[in-house]
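# after the sequence you'll find the predicted model.
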Amino acid sequence: MNTAPDPYPIGTPGTPWGEAERADWLSQQSRQRSYESEVLSVIKRLSPDFDVEEYGALDYGSERYPLMAIRSRDWRDDLPVVLITGGVHGYETSGVHGALQFVEQHAADYAGRINLLVAPCVSPWAYERIHRWNANAIDPNRSFHENSPAGESAALMQLVNPVRDDVLLHMDLHETTDTDESEFRPALAARDGKPFEPGDIPDGFYLVDDSENPQPEFQQAIIDAVEQVTHIAPADDKGEIFGSPVASRGVIQYPLKQLGLCASVTNAPYRTTTEVYPDSPRATPEQCNAAQVAAVCAGINYALANQ
């Protein structure tokens, strides 16, 4: 016998949140890790070999978060740009550390072949609180559009705008976690006054392609590389992954621009959103980071070979 899930503890079922509910939600968020010691310290360590810039800052109450980007030092206007973004959802840890690990271990392999632009932690407030939303209960990864309500999204768009037509490849590094189903999707339904409809979390790595400009061979090249590091999410008995039809093994499609997703911020012919599954008993944090790195390398290699 199926039982209805318990109502989310904030708000009234069926009624969208107002200021009081958002304030109640915010009061329950606590800092659980340090952006400065875990992210900024790594960026500082990389600064002798790369150009590091503060492209904006977030002010939430008494807290200020500098938004940092890493660029190729030998930037050349005749080279294609590769954009890597991580931590758009702050709780998706391997997106942040996978981006940094790629820069540290592999960026030099592509020197003189690409201009590299990396925003490793787009949402530092949420990184510290291991959360999906920013302090205003807004999802940055539905906010990449004109007049964005999310400072995280607006700042990144401003950073990228001068090169958006020069980007060959954009890799946006994400995770799908068990807390998507236990916390974040129920919170979203409550915030918007909608019923929560339970779903299944896929066990494994998958990709989100652009349904408006699908690149199946590019996506498959990434899947093939990542499979050497961690397992690929199978389709469920409906032929879906996380409620979306499987376009090819380990790949689903979203209309990126229509949904205001980060992967829509450039006109890159090659773009994808990675989805690592860190809660699998078959994956370690090190494997999750390595999967992100493998995805980035495979993406760059394919894009360069097929530009």
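Here it is on my side, so go on.
# going by C-alpha atoms from here, please, whenever you check contacts or count neighbours.
Fine.
# determine which residue lies closest to the centroid of this protein.
His174 (3.7 Å; CA atoms, centre = their mean).
# here comes the other one, which I'd like you to weigh against the first:
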Amino acid sequence: MERFYPIGTPGVPWTDAEKQQWRAAQIRHRSYGDEVVSQIEELKNEFDVSTYGELDYGPDQRYQLFAIRSRHWDDSLPVMLVTGGVHGYETSGVQGALQFVREHGPAYHGHANLLVAPCVSPWGYERILRWNALALDPNRNFVPNSPAPESAALLKLVKPYKGRIVMHIDLHETTDSDESEFRPALAARDGKPFEPGEIPDGFYLVDDTANPQPAFQQAIIESVAKVTHIAPADANNEIIGSPVIAPGVIEYALKELGLCAGISDARYTTTTEVYPDSPRATPEQCNAAQVAAVTAAIEFALANP
């Protein structure tokens, strides 16, 4: 029996009324201030912290967006960009980015300039959602004149560094809720039928179709495999509908799809995908997998300028 999303009419795209109905149904489950901003504040002793924008979704829904930069920035050094929380519900992307800065960031002083945006979508983080408050997916809206304020703010942050960013790693998760909630919601919003898919069990990477870097991806996979398991291909030799080009690696057209990993023009780019719902992985392992991915990415980029 075909499932219908509880908002809207099957086959009819949402209007503003349905989007407002969807937004009104969302509940705040956790605190951006307590879980994210507090950790960022603690990093101020060793890193420069600044705001690069503010989201205004109502009187009690205003959020400052924070960037963490290497102290004593040196323009002669390569820039390494780390982004997390583009989808607010992907917890290890946010917590993994912060854990990396806390545990490993100081080691790169004098070797690389770090630029880290650990939680791009704080409204979504608090509500454990993929979309922002406008029912838009920030990770399909990294485009000129973006309608998603989260995406527009990050594009503005990164713009002055384009041409100097050597590596950009964007930290994500693929969860069971993609299939139970977010893909059905997307189909309903766009007035399309929901087509069931398969959630891969394990970690994988998304390379750039226009600029594939197989050795870079492989270095990250090898590092993460020491922490958690790598997602196998399905019966069609695919992961989430895309051909597996190497163990744990698929490709997307990053810029064409408006994805975050396509914003920097870096030589080395990737999107991580952790699977937090696996019975074989703990939240701590998921965070550690993100940290392993970031460190491996930076080390490879430094060794292969």
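Arrived safely. What you are looking at is a predicted structure, and each value in this text was computed from that prediction instead of being measured.
# tm score of chain vs chain?
Overlay of the two chains. TM-score (TM-score structural alignment, normalised by the length of structure 2): 0.99; 304 aligned residues with a CA RMSD of 0.5 Å.
# dump the residue contacts of the residue nearest to the centre of structure 1.
86-89, 92, 94-95, 273-276 (CA atoms under 8 Å, 6 or more residues apart in numbering).
# do that again at 10 Å, thanks
Shown in contact with His174 of structure 1 (CA atoms under 10 Å, 6 or more residues apart in numbering): 85-96, 98, 206-207, 273-277, 292.
# cool, and Ala292 of structure 2?
Taking CA under 10 Å, 6+ apart, one finds 96, 100, 220-228, 286 in contact with Ala292 of structure 2.
# quick one: map the residue nearest to the centre of structure 1 onto structure 2.
Under the alignment (TM-score structural alignment), His174 of structure 1 pairs with His172 of structure 2.
# Gly191 of structure 2 -> structure 1?
Checking TM-score structural alignment: Gly191 of structure 2 goes with Gly193.
# please verify my assumption that its match contacts Pro7.
No: Gly193 of structure 1 lies out of contact with Pro7 (CA atoms under 10 Å); the separation is 11.1 Å.
# related to what we said a few turns ago, closest one of the contacts of Ala292 of structure 2 to Ile68 of structure 2?
Nearest to Ile68 of structure 2 among those: Phe100, at 11.6 Å, using CA to CA.
# to which residue of structure 1 is Glu42 of structure 2 aligned?
Under TM-score structural alignment, Glu42 of structure 2 pairs with Arg45 in structure 1.
# what is the burial count for that match?
11 (other CA atoms under 10 Å).
# mind listing what it touches?
Glu104.
# same thing but at 6 Å, please
By CA atoms under 6 Å, 6 or more residues apart in numbering, Arg45 of structure 1 lies in contact with nothing.
# next: the one 5 residues further on.
In this structure, Phe50 of structure 1 makes contact with 71-73, judged by CA under 6 Å, 6+ apart.
# just give the nearest non-adjacent residue to Val167 of structure 1, would you?
Val81 (4.4 Å; CA to CA, 6 or more residues apart in numbering).
# how close does the equivalent of the one you found over in structure 2 get to Val166 of structure 2?
Residue pairing (TM-score structural alignment): Val81 of structure 1 is matched to Val79 of structure 2. According to CA to CA, to the nearest Å, Val79 of structure 2 stands 6 Å off from Val166 of structure 2.
# try Phe100 of structure 2
18 Å.
# tell me where the stretch 101-250 of structure 2 has helices.
122-127, 149-158, 176-177, 183-190, 214-224 (DSSP state H, counting those that start in this stretch).
# follow-up on the earlier one: would you agree the residue nearest to Val167 of structure 1 is in contact with Val118?
No: Val81 of structure 1 is beyond contact range of Val118, at 10.4 Å (criterion: CA atoms under 6 Å).
# winner for burial among the helices of the stretch 101-250 of structure 2?
helix 122-127 (a mean of 24; mean count of other CA atoms under 10 Å).
# so that helix corresponds to what in structure 1?
With TM-score structural alignment as the criterion, helix 122-127 of structure 2 aligns to 124-129.
# which position in structure 1 pairs with Pro106 of structure 2?
Mapped onto structure 1 by TM-score structural alignment, Pro106 of structure 2 lines up with Ala108.
# now swap in Val291 of structure 2 and tell me
Per TM-score structural alignment, Val291 of structure 2 is aligned with Val293.
# got the contact list for its match?
98, 102.
# how close does it sit to Ser72 of structure 1?
Val293 of structure 1 is 17 Å from Ser72 of structure 1, by CA to CA.
# got it, and Thr176 of structure 1?
Taking CA to CA, one finds Thr176 of structure 1 at 30 Å from Ser72 of structure 1.
# residue in structure 2 paired with Asp279 of structure 1?
Using TM-score structural alignment, Asp279 of structure 1 pairs with Asp277 in structure 2.
# let me fix that, I meant to ask about Gln228 of structure 1.
Using TM-score structural alignment, Gln228 of structure 1 sits opposite Lys226 in structure 2.
# quick check: longest helix in structure 1 by residues?
Taking DSSP state H as the criterion, structure 1 has its longest helix at helix 285-305.
# ok, average deviation of that one from structure 2?
Here helix 285-305 of structure 1, set against structure 2 after superposition, deviates by a mean of 0.3 Å using mean CA distance after the TM-score superposition for structure 1.
# what's the angle between that helix and helix 216-226?
Compare the direction of helix 285-305 of structure 1 with that of helix 216-226 by axes from the mean of the first three to the mean of the last three CA atoms, to 10 degrees and you get 140 degrees.
# list the buried residues in helix 285-305 of structure 1.
Buried positions in helix 285-305 of structure 1, judged by neighbour count with 16 or more other CA atoms under 10 Å: 287-300, 302-303.
# please apply the same query to stretch 157-164 of structure 2.
In stretch 157-164 of structure 2, counting by 16+ other CA under 10 Å, buried: 157-158, 161, 164.
# what about the closest residue to Ser280 of structure 1 other than its chain neighbours, how many residues close to it?
What sits nearest to Ser280 of structure 1 in space, not counting adjacent residues and going by CA to CA, 6+ apart, is Asp203, at 6.2 Å. Other residues near Asp203 of structure 1 number 23, with proximity taken as other CA under 10 Å.
# quick check: Asp203 of structure 1 touching Ala233?
Yes: using CA under 6 Å, Asp203 of structure 1 is in contact with Ala233, at 5.3 Å.
# do you know how far the counterpart of Pro140 of structure 1 in structure 2 is from Ala97 of structure 2?
Matched by TM-score structural alignment, Pro140 of structure 1 corresponds to Pro138 in structure 2. Going from Pro138 of structure 2 to Ala97 of structure 2 by CA to CA gives 18 Å.
# next: Leu77 of structure 2.
Taken as CA to CA, the span from Leu77 of structure 2 to Ala97 of structure 2 is 21 Å.
# who has more neighbours, these two?
Ala97 (25 against 17).
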